Every structure is written in structure tokens, then in C-alpha cells.
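1. Have a look at this prediction, sequence included:
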Amino acid sequence: MSWVVSTQPQTVSTFNAAADWSSGICDCCQDMNQCCFAFWCFPCFACKTSKDFGQCLCLPLLDVFGCFIHPITMSMRVSMRHVYGIRGSLCDDCLCSTFCVSCVWCQMATEIKKRQIPTMLSDIISSR
């Protein structure tokens, strides 16, 4: 039995216009709770951030197999840029993921927080 694919899946982008990250790579201390969590228990923080983005909880733990470059951190950053329509380049993602791993995860966690849109029916009804 053979399967015929008539259309290929398309990527889904929630934001059309290209934007910048909502926080800088060194702005991890703006949210002190997040900063302390990332500093004191980085593996747990990275796993929680990965889960919040809709990926496998234990995915960041695979970064231990990368010697110098952290492949999971870089791929999560690239994926987040594509999903949220954030400007950037693969070179920037590679450099940040190599030299500022904890800062990258804090930046991604902040982005997830700021991009989550609460769905409240009462706000929609009261605005009419």
C-alpha cells in the first residue's frame, strides 16, 4: 500500500511582521525570579522553558552531547524566531547559543511569557 501526498504541510506563523526579541540577550536580570531559577537550577529551567514552548520536557538535556556548540539551545532559538517572526540570523543564533547559553534560555522564557495571549471571553464581551 502506498500513500500519495497531495499537499505538503505549511509552517504556521502567529505574527506576520518581522519583529525583534522583546528583551535583549543580557536582560536576564529584569525578571529576578526567572534569573535566580536559571542561575541556581539551569537544567530544570531549560526543561520548563522547553515545555512552555510546546516541546519535549527533557529535550534540553540532550545539549550535554554537544561539545562546544549547544545544538538544542540553538535549534530552540531558531524555532522560536520562526514561530514568532523575530528578525535574526543563524549566525547570531549560533554565537549566542555557544557563548551565552543561560542568557539565551532566559531570553526565550521572557519571549514566551510576553507572547502568550490570554484567552478571556469576558474581556472580548466587555469591549463591545
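-> Sure, I can see it.

2. For the rest of this, base every contact and every neighbour count on C-alpha atoms.
-> Noted.

3. Now do the helices in this structure.
-> Remark: helices assigned in the chain by DSSP state H are 32-40, 42-52, 71-84, 90-99, 101-115, 121-126.

4. dropping in the other structure now:
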Amino acid sequence: MPRRMTATKEGTHQVLKNSSFESLVVSWLMQDGWQVFVPILDNGHQTDILISDGPNYHRIQVKTVEAAGEDHKLENRWRDSSVDVVVVFARNANWGYIMPAFTQNQRRLNAEGHQKFLHTKKSFLKAFHKL
């Protein structure tokens, strides 16, 4: 059985974890019937995932946070972009939030209009459909 025998650098390990959350969102949306596109490079556009139902396209930014609670304040790092939806995973818990992109400098995860989900496809899609 294959085993990884080399150490992974801390920064690299964090990038791998963040990418795994993006892959979860891609998988769950594809299973829901969306066409999913992943930019080769999202630098400048702040788009991790682009989805389409055919005529409509939506830009998604995926974030991960170390949240002490659901009132954690998320910093807006997609300002001046065309992001439509932000998906936030709490790395240190089994929940996250889906929200429309906002223009303020920061906003609480559990602000009005944000949809909480558990780290499961069913819970994620239920919250996603409420947007």
C-alpha cells in the first residue's frame, strides 16, 4: 500500500487543505447538475469556481477560516471583482456558510441572508439552493 514518506511543508500543507475544500464544492455542484469550470489562474479575478446552468454563469470564491464561532468576521478579499457567491469552510469545525458576495470590509459569517451548512453534500446543496 502506498505511503507518503516525505514531510510536507506547512505552507504547502495549508494550500493542499484549501484546495481540497474547493474540490468538494466542485464535486457537489457537478452532482447537482451544474456545469463547473475551474480557472487555471484566478489571480486578479478572485474566482475559484465558475458555474453555469447553460445561459447563466456565476462566480464563486471559496474561503477557509479558523473560526472561534459562527460570529467570526470574514474579511472581504474579493473587492472590485465580479464574484457572486462566497463559500466559507470552517477548517476547525464541520460547518460552513454560503453567502452572496458583499461589499463591506468584513461581515459576520452568521449575518442575515447567509446560509449555514454542514460538511456534507446534502447540507451544502440545501443551503446553496436557498441563495
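-> Happy to help now that I have it. All values derive from a computational prediction rather than experimental measurement.

5. And the TM-score between these chains?
-> Aligned and superposed, the two chains score 0.27 in TM-score terms (TM-score structural alignment, normalised by the length of the first structure); 61 aligned residues with a CA RMSD of 4.7 Å.

6. hmm, back to that, now mean neighbour count too, for the helices of the first structure, in CSV please.
-> Output for these, formatted as CSV (neighbours: other CA atoms under 10 Å):
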stretch, mean neighbour count
helix 32-40, 14
helix 42-52, 19
helix 71-84, 20
helix 90-99, 16
helix 101-115, 20
helix 121-126, 8
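
7. right, and the helix or strand after the longest strand along the second structure?
-> Counting residues, the longest strand found in the second structure (DSSP state E) is strand 57-65. Once the chain leaves strand 57-65 of the second structure, the next helix or strand it forms, by DSSP states H and E, is strand 73-75.

8. Can you name the element that comes right after that next one?
-> Proceeding N to C from strand 73-75 of the second structure, the next assigned helix or strand is strand 85-90, under DSSP H and E.

9. and the angle from that next one to strand 57-65?
-> On the basis of axes from the mean of the first three to the mean of the last three CA atoms, to 10 degrees, strand 85-90 of the second structure is oriented at 20 degrees to strand 57-65.

10. hmm, who's touching strand 85-90 of the second structure?
-> 21, 58-67, 95-101 (CA atoms under 8 Å, 6 or more residues apart in numbering).

11. what's the following helix or strand after that strand?
-> Remark: after strand 85-90 of the second structure, the chain's next helix or strand is strand 95-100, criterion DSSP H and E.

12. Could you name the helices and strands sitting against that next one?
-> With contacts defined as 3 or more CA pairs under 8 Å, 6 or more residues apart in numbering; DSSP states H and E, the packing partners of strand 95-100 of the second structure are strand 85-90, strand 115-118.

13. relative to strand 85-90, how tilted is it?
-> Counting by the same axes, to 10 degrees, strand 95-100 of the second structure lies at 160 degrees to strand 85-90.

14. Only the buried residues of strand 95-100 of the second structure, if you could.
-> By 16 or more other CA atoms under 10 Å, the buried positions in strand 95-100 of the second structure come out as Trp95, Gly96, Tyr97, Ile98, Met99.

15. okay but the fourth one is in contact with Leu118, surely?
-> This points to Ile98 of the second structure. No: taking contacts as CA atoms under 8 Å, Ile98 of the second structure lies outside contact range of Leu118: 10.8 Å.
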